[in-house]
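Colleague: Structure, please.
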Amino acid sequence: MNFSSIETLNGSNYKKWKQDIEILLGLMYYDLAIREEESATLIEESTIEQKVKFEKWEKSNRMGLLIMKKAMTETFNGTTSVREHILKMVHTAGKLKELEVPISDQFLVHMALNSLPAKFGQLKVSYNTQKEK
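Modeller: Model (predicted):
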């Protein structure tokens, strides 16, 4: 499997797209960010092991996001892409967290899914029927 074999996410192929992305990230050893929680922020007293783990997770997360970004459609409601829309929501949630108004990941996903146009209905159904969230 390689990147070019992944179908672009278009709303009706979410389940296959997600599975293909997970396989590709696993084969490329960039699946650490989806298998493990983000490690604690580094401080001066962090051990070399903690620094290495943080760097590996950070690289995995960055590469995973780039791969997913490339495998999504560019248009969303004629103005922005789905990717940009979701990233704006994540960015807003981060700002709220800084203001001590945290939003749970589950709620953020719920809001992102509900704000998608009707043509992404299959994506919503696929997500809601999964056992693992």
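Colleague: Please count neighbours and contacts with C-alpha atoms only from this point.
Modeller: Will do.
Colleague: Please, which helix or strand holds the most centrally placed residue in the chain?
Modeller: Centroid-nearest residue in the chain, with CA atoms, centre = their mean: residue 65, separated by 6.2 Å. Assigned by DSSP states H and E, residue 65 belongs to helix 48-70.
Colleague: and for comparison, fold this next one:
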Amino acid sequence: MLARSFFSPLAAILKENKLIGLNYVDWKRNLNIVLIANGYNVLTEPYPEIDDNSTEEELEAKRQWRKTDQMTKCYILASMSNSRPAKQAAIRAIMNTRMAEVASVRDHMLKMISCFNEGDTLGVDINGQSQVDMVLETLTDSFRQFKLNYNMGMLNMTLPKLMKKLQAVEAITEPQSTVQLAQSSTLRLKSKGGKILEPLTMSVTPLKGSGRQGDSVKESMACAWGLEQEYGLL
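Modeller: Model (predicted):
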């Protein structure tokens, strides 16, 4: 009886429009339509009281009430979406997201906020301060000093304010690819031999992770000093 009723054409309405939390009003309306169409009146009265003096009509009303109650429960359970896997997927997305080295902090923050919003829609309850803490853990090492200052100062920010602060830090700490040691000049240089030479420019690329950036700059400056002597600028 249950299988025939539930897989009726009208019951397909519930199968295609399962309860996912935000569509409760529409889902309840569809549920009432299916129940009434299949002869199960919507229960609006309490369970009928039965005793030893109850008539056969009252006993039949009790049986009908219980049957309707059981069928309603079956329809409800069968038309509810299993949201637990969706919640778990949303939590995994939040926990596994990390800021890429080449990404801007703004794009990363927008991605994290989107993950939080999706989780909130599915019932994943994460308070604002915990969201900020989770975002800080996803940042690259270039924000290490900011994270230290944030934790030591026991600061409290919203996600939009945090994004604004991180963008300011990103603008300040953005690495410079080259260091200019000399600028182009409109003056034409002349060597000791009298040959006209083009203006001299030079740049040095810092050696990342080598710890010899200062030495590289000193060596280049020494080189430039020698060339200036050669060109007769000193």
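Colleague: Give me the TM-score for these two chains.
Modeller: Once superposed, the chains reach a TM-score of 0.53 (TM-score structural alignment, normalised by the length of the first structure), with 81 aligned residues with a CA RMSD of 2.2 Å.
Colleague: Would you mind finding the match for the residue nearest to the centre of the first structure in the second structure?
Modeller: Matched across to the second structure, residue 65 of the first structure falls on residue 73, judged by TM-score structural alignment.
Colleague: Identify the residue range in the second structure corresponding to the very next helix or strand once past the helix holding residue 65 of the first structure.
Modeller: Later in the chain than helix 48-70 of the first structure, the nearest helix or strand by DSSP H and E is helix 82-98. Aligned by TM-score structural alignment, helix 82-98 of the first structure falls on no residue of the second structure.
Colleague: What residues of the next helix or strand after helix 82-98 of the first structure count as buried?
Modeller: As assigned by DSSP H and E, the chain's next helix or strand after helix 82-98 of the first structure is helix 105-114. Going by neighbour count (16 or more other CA atoms under 10 Å), the buried part of helix 105-114 of the first structure is 108, 109, 112, 113.
Colleague: Distance from helix 105-114 of the first structure to the middle of the chain?
Modeller: 12 Å (CA atoms, centre = their mean, to the nearest Å).
Colleague: quick one, which residue of the first structure lies the farthest from its center?
Modeller: residue 45 (30.2 Å).
Colleague: helix/strand/coil for the aligned residue in the second structure for that residue?
Modeller: Mapped onto the second structure by TM-score structural alignment, residue 45 of the first structure lines up with residue 53. The three-state assignment at residue 53 of the second structure reads coil, by DSSP: H, G, I helix; E, B strand; the rest coil.
Colleague: sorry, back to before: tell me what the helix holding residue 65 of the first structure is packed against?
Modeller: helix 14-27, helix 32-35 (3 or more CA pairs under 8 Å, 6 or more residues apart in numbering; DSSP states H and E).
Colleague: Burial check on residue 64 of the first structure, number of neighbours?
Modeller: Using other CA atoms under 10 Å, residue 64 of the first structure is surrounded by 24 other residues.
Colleague: so it touches residue 23, yeah?
Modeller: No. Judged on CA atoms under 8 Å, residue 64 of the first structure makes no contact with residue 23 at a distance of 11.4 Å.
Colleague: what's stretch 10-29 of the first structure aligned against in the second structure?
Modeller: So stretch 10-29 of the first structure sits over residues 20-39 in the second structure, by TM-score structural alignment.
Colleague: contacting residues around that stretch?
Modeller: 5, 10-11, 13-14, 17-19, 41-42, 72, 75-76, 80-81, 83, 122 (CA atoms under 8 Å, 6 or more residues apart in numbering).
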